[in-house]
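Asker: Test case, fold it:
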Amino acid sequence: IIFQLHKAQGLRAKCNVVWAGIEMKKGTKMTFEALMKVKRISDPQVHPGGKLAAFVETVHDPGENKVRSTIKLLDLDSGRERDLTPGEHSDSSPRWSPDGKKLLFVSDRKDGSQLWVLPFEEGGEAYQLTTGEGGASQPVWAPDGTRIAFARSVIVSPHFDGNAEDLPKEDRELVLRSRTYGLVNERSTARVEDSLLFRHWDHWRDRKRSHLFIMDIGTGKMNDLTPGDADVPPVSLGGSQDFVFSPGGDEIAYVMNPDPVVAVSTNNSIFVRGIDGTEPVGEPRNISVTGAMDLEPRYSPDGSYLSYLGAERPGYEADRLRIRLYDRRTGKTSHLLERFDRSVSEYLWNGDGFYFTAPDRGYLSLYRVSTESGDVIQYTSGVYQKELRMMPDGSLLMTREDARRPADIHIMRPGKGVPPLLEITKEPPPRMDQEVERVTDHGSVFEREGIELNPLESFVFRGADDDPVHGFLLKPQGFDQSRKYPLLFIIHGGPQSAFFDHFHYRWNPQLFAGEEYVVVEINPRGSTGYGQKFTDQISGDWGGRCYEDLMKGLDFVLDTFEFIDGDHIAAAGASFGGFMVNWIQGHTDRFRVLVSHDGIFNQETMSYMTEELWFDIWEHRGMPHEDHESFLRFSPHMFVQNFRTPMLVVQGELDFRCPVSEGISLFTALQVMNVPSRLLYFPDEGHWVEKPANSEVWYRTVRDFIAEHIRS
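Answerer: You can find the predicted model right below:
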């Protein structure tokens, strides 16, 4: 026996054992319990001094069925961490004051979610800054450090005067809601609605709107800058930060949809309004009047420009987003990235240009565009990074992850780039990177547990119209080239979305690889990161090119990888992926077992039960009473007579996007057709299964149902 001791990325020693010249490694199986041990990093914020950063660490506890977030302080030189907000409460959204002496954050330790301040330089305990009904979220400091802007939920109803002081402690929320609706009996559970959009994702809105407030942190005085029946930030299709102060602190820009019925509109617009202290000055002005979706306003450092991300086509939520520049002096707007065939994900000012990321062939690549020339430089390819933050020395702080490693904080020093690599070829995207230093080590949690995960492997094949289509393959843990493995074929939602080489917690492919499946993930028509035309080709054609891409992709992997057992294949997906699994159920018998999570079964009932109507209106060019045939053409319920593959149906009662009617109807149809089927129903979950206990049940039920039928 020979012991080999070597350094692992400069952080710790790793010992491998070599027996008779062959490296022997402990192969511990990837499990749900291991997944829940990950301390998830998000929202890093650089201290103005540039030596420290605050970030959010989130832990999921299935035993207690709790999710808790805390704020950590990170020394960027040493990598040392310490907890700034210990306790049983959850804390998030850390924001440094401009002078770095205070840390503002959101906490649920008292009065719901409110803003708290930690005196960082002087030391001492955190103190509560906001109180009152509606809580507070998404805080932003004014440049002078004396004011903050934040969002608060406000009841907008002619029946409610805003006074919540006399509400009884018992049944407080019920009485408040009854007063909101003007019910004659305050103990009634009724709701009375007169217009759309009255519920969203997983909750009834109860006539609440998100409003933008400004507060003087010295006096406590605050004002609602956006009173009325509208949401700031918008109820949907917004960005990571949709209101910001101007560098002079005398104006604020925010995103709001001004249309009377937001359920049928994507018209999120950029508004600006003057402010004096906490008082509004003049009337708000809409500076983006295209009718399409605009978001993420950002002032230039010198205040000359206001940038934002803008789409072109009204009503289309998946349109390409470009950077737009509003000249505050002339009032004229110009556009960047006209010839850049990707959609901007996030961006930030950098001198005479912007750093930005964009989905790119299964990754999030980093670019820079010049405001002077419009030229674009690409810095990374084959790398997934997000949450970009500028550091005082010009470096970039970011989080990075891949399918084997959860997110860690990194620092990049961008050097030379290349012209954008946009062409989709028969080859997988190349790997290109810059000088990068990893600062945290949360991502090695599986390595520390002795769990060795395989990387995602890219492949490209010819899909519909003979176009190149990209996918990922994940080999099972302990892979043996001489064996045959069953295949799990996962289909993504959206449909205007994509599989990425990142660490996913809901449909984690490593968990299924741990059960000795080959996992295949394909980005068919409709996927993002392959050019806007490729994304657009899903609209009105759900069971057409996309289905053909998927089936040709399945043919490709079966013909190419001999270790896949083509007689034992499962398909699974959620949302649009669930629709596609339902479509597969009526159109092919090549799968042994199917899993449909919150998938669309009847396009007509879906369109009148869902809440964001603009989506169906765009996809079908209207509602069913306007174009009936469009909804029937690709509706799985029209092919129930062909259903025969064993199927697990997963449905959340609180899913208002793909409503409970779809899952119940699908399960009923399967039972009527005597198809072996099972319904996994969550009364307290929406579109996603988020509670740790329910997540565990989800994984185990999906695993067991597939295992029961894939070899039958």
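Asker: C-alpha only now, for contacts and for neighbours.
Answerer: OK.
Asker: which strands and helices sit next to the helix or strand where Val702 lies?
Answerer: Assigned by DSSP states H and E, Val702 belongs to helix 692-710. Helices and strands touching helix 692-710, as assessed by 3 or more Cα pairs under 8 Å, 6 or more residues apart in numbering; DSSP states H and E, comprise strand 564-574, strand 593-597, strand 677-682.
Asker: Return the distance of the first one from the chain's centre.
Answerer: What it means is strand 564-574. Put simply, strand 564-574 sits 26 Å off its chain's centre (Cα atoms, centre = their mean, to the nearest Å).
Asker: And for the last one?
Answerer: Averaging C-alpha positions (Cα atoms, centre = their mean) puts strand 677-682 25 Å from its chain's average.
Asker: now do the shortest one
Answerer: Distance of strand 593-597 from its chain centroid, counting by Cα atoms, centre = their mean, is 23 Å.
Asker: So what would you say the end-to-end distance of stretch 341-360 is?
Answerer: Using Cα to Cα, to the nearest Å, one end of stretch 341-360 lies 10 Å from the other.
Asker: One more, please, to line up against the first structure:
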Amino acid sequence: FDCPTKPFGGDEDFVWNPDGRHLVYVAKKKAGTEYALSTNTDLYEYDALTGKTRNLTESNKGYDVSPAFNSKGQLAWLQMKRDGYEADKQDIIVSDGKTQVNLTAQRDDIHVESFLWSRRGDSIYFIAPVNGTLQLFRVNDALVTKTSPVITQLTTGDFDVSAIVAETENALIVARNDMNRATELYQLKLTSGKMVQFTHVNDAAYAKIKKVKTERRFVTTTDNKQMLVWVVYPPGFDPAKKYPTLLYCQGGPQSPLTQSYSFRWNFQLMASQGYIIVAPARRGMPGFGTEWNEQVSKDWGGQVIQDYLSAIDAVAKEPFVDKGRLGAIGASFGGFSVFALASQHEGRFKTFISHDGVFDFKSMYGTTDEMFFENWEKGGNYWDKNNAVAQRSFSQSPSNFIEKWNTPILIIQGGRDYRVPIEQGQQAFQAAQLKGIKSRFLYIPDENHWVLSAQNALVWQREFYKWLDETLK
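Answerer: Coordinates of the predicted model:
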């Protein structure tokens, strides 16, 4: 068994108790098919004196991760309830060895990303998505205060608090970024809530770069819900002009769309090339409640696709949007979304870009390294004809609707992507070629589900904008 857990585990997967005797670690003690279908990691306590190990979280069937002790020896960790569901609501659990308390269960919209014990050990700071951003919160430790957990939001604004670095006297050091600026460290005054920039690593570089404007909009969906949409405008935006516009499709599918700063899907860079960016917080994103987050699973080709169309249709009504120059872009689930939109857009889009997108659900189910994900998201396997949920899911595969494709498409695929393996991009490209559609296949043999090397990142950016220049500008 592995600790750290594969493939993403690190030193957050183990911690010593302050007593110096007990080590708590994370492991998924399963094998074979059971291992592949499960997300049930547990916290195990190893006694260095006796050599004995006990399971601290045996009753919970989902993820138990990120154990951390306070100075009093109380343990906190992150927990999801359901086995096989990697995007379940994630809560903070605390235990004194006898009693366990869920500190964040009372807030349906709270999905905890990370946390840090306070120096006094009577409260916990944590980060969670809210209203299209990542913000900092505090919750009291109910086991210490002997009161019900009370959650307090400590920061607010159009930025992300992406990490909690440390607590100092009456302040926290946090990492903060937004769509215009990469991460810098800030000091957050706990008494006033004021944030003061602590590092200025990127000031000289950004002094030469114009900022883009980001704007929140709320769009009514086809089922009469209100959906947050980020709109990003080019520097020097002139509402009297018309701009080509890109619909950005977020991956995940259950990944929050926030004020993040990506070195690949960089909205500041995209907008600075003269594009308006439309980025909807469509169905399947945390930060808007459990129901909203779960409405993508087992229905990839349903309401979520309509959410994308609602977003682009609403913004395209503006006189400064050139309706004749709309494109759709995205990676992973976003790449799937592009493939799905290619058969449903009814002439809205002039071009598409899909990176590591899921094209054929059956072959994806048979080749992905994340079997638990596919099993949950599709609702089961494709050969069980009595499983109506799974049958509906597999019927929504983009490969079933190729006859409706008619729009230029750039397909990007990593050769070491085991999450969405290479045959997904190859099948989509071959179908486009056989249909005579203008298409290009960018194959990066030494990249996985992301683009991690600087040289490959340059190739990616150049090909991305070259394609847009050819097909949209």
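Asker: most tightly surrounded among the helices and strands packed on helix 692-710 of the first structure?
Answerer: Most buried of these, by mean neighbour count (mean count of other Cα atoms under 10 Å): strand 593-597, with a mean of 28.
Asker: how about that one, aligned to which bit of the second structure?
Answerer: In the comparison with the second structure, strand 593-597 of the first structure aligns to the range 351-355 (TM-score structural alignment).
Asker: Identify all contacting residues around the helix holding Val702 of the first structure.
Answerer: Contact partners of helix 692-710 of the first structure, identified using Cα atoms under 8 Å, 6 or more residues apart in numbering, comprise 32, 60-63, 65-67, 486, 506, 512, 568-570, 592-595, 646, 648, 680, 682, 689.
Asker: so that helix matches what in the second structure?
Answerer: Under the alignment (TM-score structural alignment), helix 692-710 of the first structure falls on residues 454-472 in the second structure.
Asker: Then stretch 52-61 of the first structure?
Answerer: Across the second structure, nothing matches stretch 52-61 of the first structure (TM-score structural alignment).
Asker: List the contacts of that stretch.
Answerer: Taking Cα under 8 Å, 6+ apart as the rule, stretch 52-61 of the first structure contacts 36-47, 66-76, 91-94, 692.
Asker: Please narrow these to those residing in helices.
Answerer: 36, 692 (DSSP state H).
Asker: Restricted to strands, list the contacts of stretch 52-61 of the first structure.
Answerer: If you go by DSSP state E, these have 40-46, 66-75, 91-94 in strands.
Asker: Mind giving me the ChimeraX command for buried ones among these?
Answerer: Selection of the buried residues among those in ChimeraX, burial being defined by 16 or more other Cα atoms under 10 Å:
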select :40,41,42,43,44,45,46,69,70,71,72,73,74,75,91,92,93,94
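Asker: Just the helices from the stretch 101-250 of the first structure, written as ranges.
Answerer: With helices called from DSSP state H, counting those that start in this stretch, the stretch 101-250 of the first structure shows them at 172-181.
Asker: The match of strand 593-597 of the first structure vs the first structure, mean deviation?
Answerer: With the two structures superposed, stretch 351-355 of the second structure lies on average 0.5 Å from its match in the first structure, counting by mean Cα distance after the TM-score superposition for the first structure.
Asker: Let me see the ranges of the strands in the stretch 251-400 of the first structure.
Answerer: For the stretch 251-400 of the first structure, strands defined by DSSP state E, counting those that start in this stretch occupy the ranges 251-256, 269-276, 279-286, 294-299, 305-310, 322-327, 333-335, 346-350, 353-360, 363-370, 376-378, 385-390, 396-400.
Asker: Now distance to Glu611 of the first structure and mean neighbour count too, for these, in CSV please.
Answerer: Below are these laid out as CSV (distance: least, Cα to Cα, whole Å; neighbours: other Cα atoms under 10 Å):
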stretch, distance to Glu611 of the first structure, mean neighbour count
strand 251-256, 18, 24
strand 269-276, 20, 20
strand 279-286, 26, 14
strand 294-299, 20, 26
strand 305-310, 23, 24
strand 322-327, 27, 21
strand 333-335, 32, 14
strand 346-350, 26, 20
strand 353-360, 27, 22
strand 363-370, 30, 23
strand 376-378, 38, 21
strand 385-390, 29, 21
strand 396-400, 33, 22
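Asker: Switch the ones you listed over to JSON lines; also include distance to Phe601 of the first structure.
Answerer: Below are the strands of the stretch 251-400 of the first structure laid out as JSON lines (distance: least, Cα to Cα, whole Å):
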{"stretch": "strand 251-256", "distance to Phe601 of the first structure": "33"}
{"stretch": "strand 269-276", "distance to Phe601 of the first structure": "34"}
{"stretch": "strand 279-286", "distance to Phe601 of the first structure": "40"}
{"stretch": "strand 294-299", "distance to Phe601 of the first structure": "32"}
{"stretch": "strand 305-310", "distance to Phe601 of the first structure": "33"}
{"stretch": "strand 322-327", "distance to Phe601 of the first structure": "35"}
{"stretch": "strand 333-335", "distance to Phe601 of the first structure": "41"}
{"stretch": "strand 346-350", "distance to Phe601 of the first structure": "34"}
{"stretch": "strand 353-360", "distance to Phe601 of the first structure": "29"}
{"stretch": "strand 363-370", "distance to Phe601 of the first structure": "31"}
{"stretch": "strand 376-378", "distance to Phe601 of the first structure": "42"}
{"stretch": "strand 385-390", "distance to Phe601 of the first structure": "35"}
{"stretch": "strand 396-400", "distance to Phe601 of the first structure": "37"}
